[in-house]
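Q: pasted the sequence and its predicted model underneath.
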Amino acid sequence: MQVDVKIKPCVEEVEVLITAEKRTQFVNDLVEVIWDFDKHSVTTLTGYIDNRAYIIKVTDILRIFSLNQKVYIQTANGEFLIKNRLYEIEDVLRKQKFLRVSNSEIVNIKKITDIDLSIIGRVCIRLSGDICVYVSRRYIPKIKKSLGI
């Protein structure tokens, strides 16, 4: 497969051209990936406190966690209830810099301040605002690989 990028300052919208001998499953899959790429760029989520809805920027999210069968978003401004399941949010944010650290928690990689590996068998991730998140043992290899540890 050959990939070529042409930069033209006068172009207002990105155009993708696929040139192939014939329409194959590979070409169809490639088209679908390109369409999905644009659809999954989520920049905000809606969170709730009592009966008020708040627009939360994805870049402001520290972590997303489940507690008592409810899912919450934590930012520097507080915790907000969201109406989605954790796996749904993980799928929506798959293009963003978020990492699953346990069955009940997802963290924003850009908000990690340090990682404590000194505790034997456990990993503690510290987020902005001095929030500690413990990594589940089964997620440790994936996290180490994702963060290059």
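A: Great, that's in hand. Numbers count the residues shown, from 1 in each chain.
Q: C-alpha from now on. contacts and neighbour counts both.
A: OK.
Q: and the closest residue to L86 other than its chain neighbours, how many neighbours?
A: What sits nearest to L86 in space, not counting adjacent residues and going by C-alpha to C-alpha, 6 or more residues apart in numbering, is V71, at 6.5 Å. Neighbourhood size, V71 [other C-alpha atoms under 10 Å]: 21.
Q: okay, pairing it with this:
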Amino acid sequence: MGNVVKVRIEIDQTLAEPEIVIRTPAEDAEIRQLLQQLNVPDVPTPPVLTCYKGDTAYYLDLNEILFFETEERQVNAHTADDIFETRHRLYELENLLPGSFMRVSKSAILNVANVFALTHSLSSNVVAFQQSHKQVYVSRRYYPVLKRRLEELEQL
């Protein structure tokens, strides 16, 4: 490897099996070569959620989901161009989804990573998404939490 690599071995008798942790600023060719030498499978694919349209099951990359919304007792997953049904309830999704998702109203959970704009007015709070005409309403209760999360993302 061309870069200087620090190696540290820690003995932890509470472990049932050895564990290797690679800390790196970015995955590059050298890291991939090291993973091959260690016989580590490729980096896992992004998590997916099974959603439906009629009788067809679709396996949606969570990064592509803009938001989930309840409509007439059915929870729908919205992507930039489409809507899919999910068999989960919102409270179940809250427990299943990664930290980039958050509840923003009684009937919606959104993917904070896909937020493009947040409009705040006396009558409503609306989120717009990148490369999509879709919008979702944020209740007054959740608005301050969402605004704080978006400001934290801005720090990155």
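A: Perfect, thanks for sending it. This structure is a prediction, so every number in the text was calculated from the model and none was measured.
Q: hmm, back to that, quick one, what contacts the residue nearest to L86 of the first structure?
A: V71 of the first structure makes contacts with I64, F65, L81, I82, K83, N84, R85, L86, as judged by C-alpha atoms under 8 Å, 6 or more residues apart in numbering.
Q: measure it to D130 of the first structure for me?
A: In this structure, V71 of the first structure and D130 of the first structure are 21 Å apart, going by C-alpha to C-alpha, to the nearest Å.
Q: quick revisit: and what about the counterpart of the residue nearest to L86 of the first structure in the second structure, helix, strand or coil?
A: By TM-score structural alignment, V71 of the first structure lines up with V75 in the second structure. Secondary structure, DSSP: H, G, I helix; E, B strand; the rest coil: V75 of the second structure is strand.
Q: contacting residues for the residue most central in space within the second structure?
A: Nearest to the geometric centre of the second structure sits S100, at 4.2 Å (C-alpha atoms, centre = their mean). Residues in contact with S100 of the second structure (C-alpha under 8 Å, 6+ apart) are N111, V112, A113.
Q: which position in the first structure aligns with it?
A: Per TM-score structural alignment, S100 of the second structure is aligned with K97.
Q: can you give me the helices for the first structure?
A: Shown for the first structure, the helices assigned by DSSP state H span residues 25-39, 86-92, 140-147.
Q: looking at those, which is buried most?
A: Among the helices of the first structure, helix 86-92 has the highest mean neighbour count (mean count of other C-alpha atoms under 10 Å), at a mean of 15.
Q: any residues touching it, and which ones?
A: Helix 86-92 of the first structure is contacted by residues H40, V42, I64, F65, S66, V71, F98, R100, S104, E105, I106 when judged by C-alpha under 8 Å, 6+ apart.
Q: what is the neighbour count of the third one?
A: It stands for I64 of the first structure. 24.
Q: thought Y72 was touching it, still the case?
A: Yes - using C-alpha atoms under 8 Å, I64 of the first structure is in contact with Y72, at 5.6 Å.
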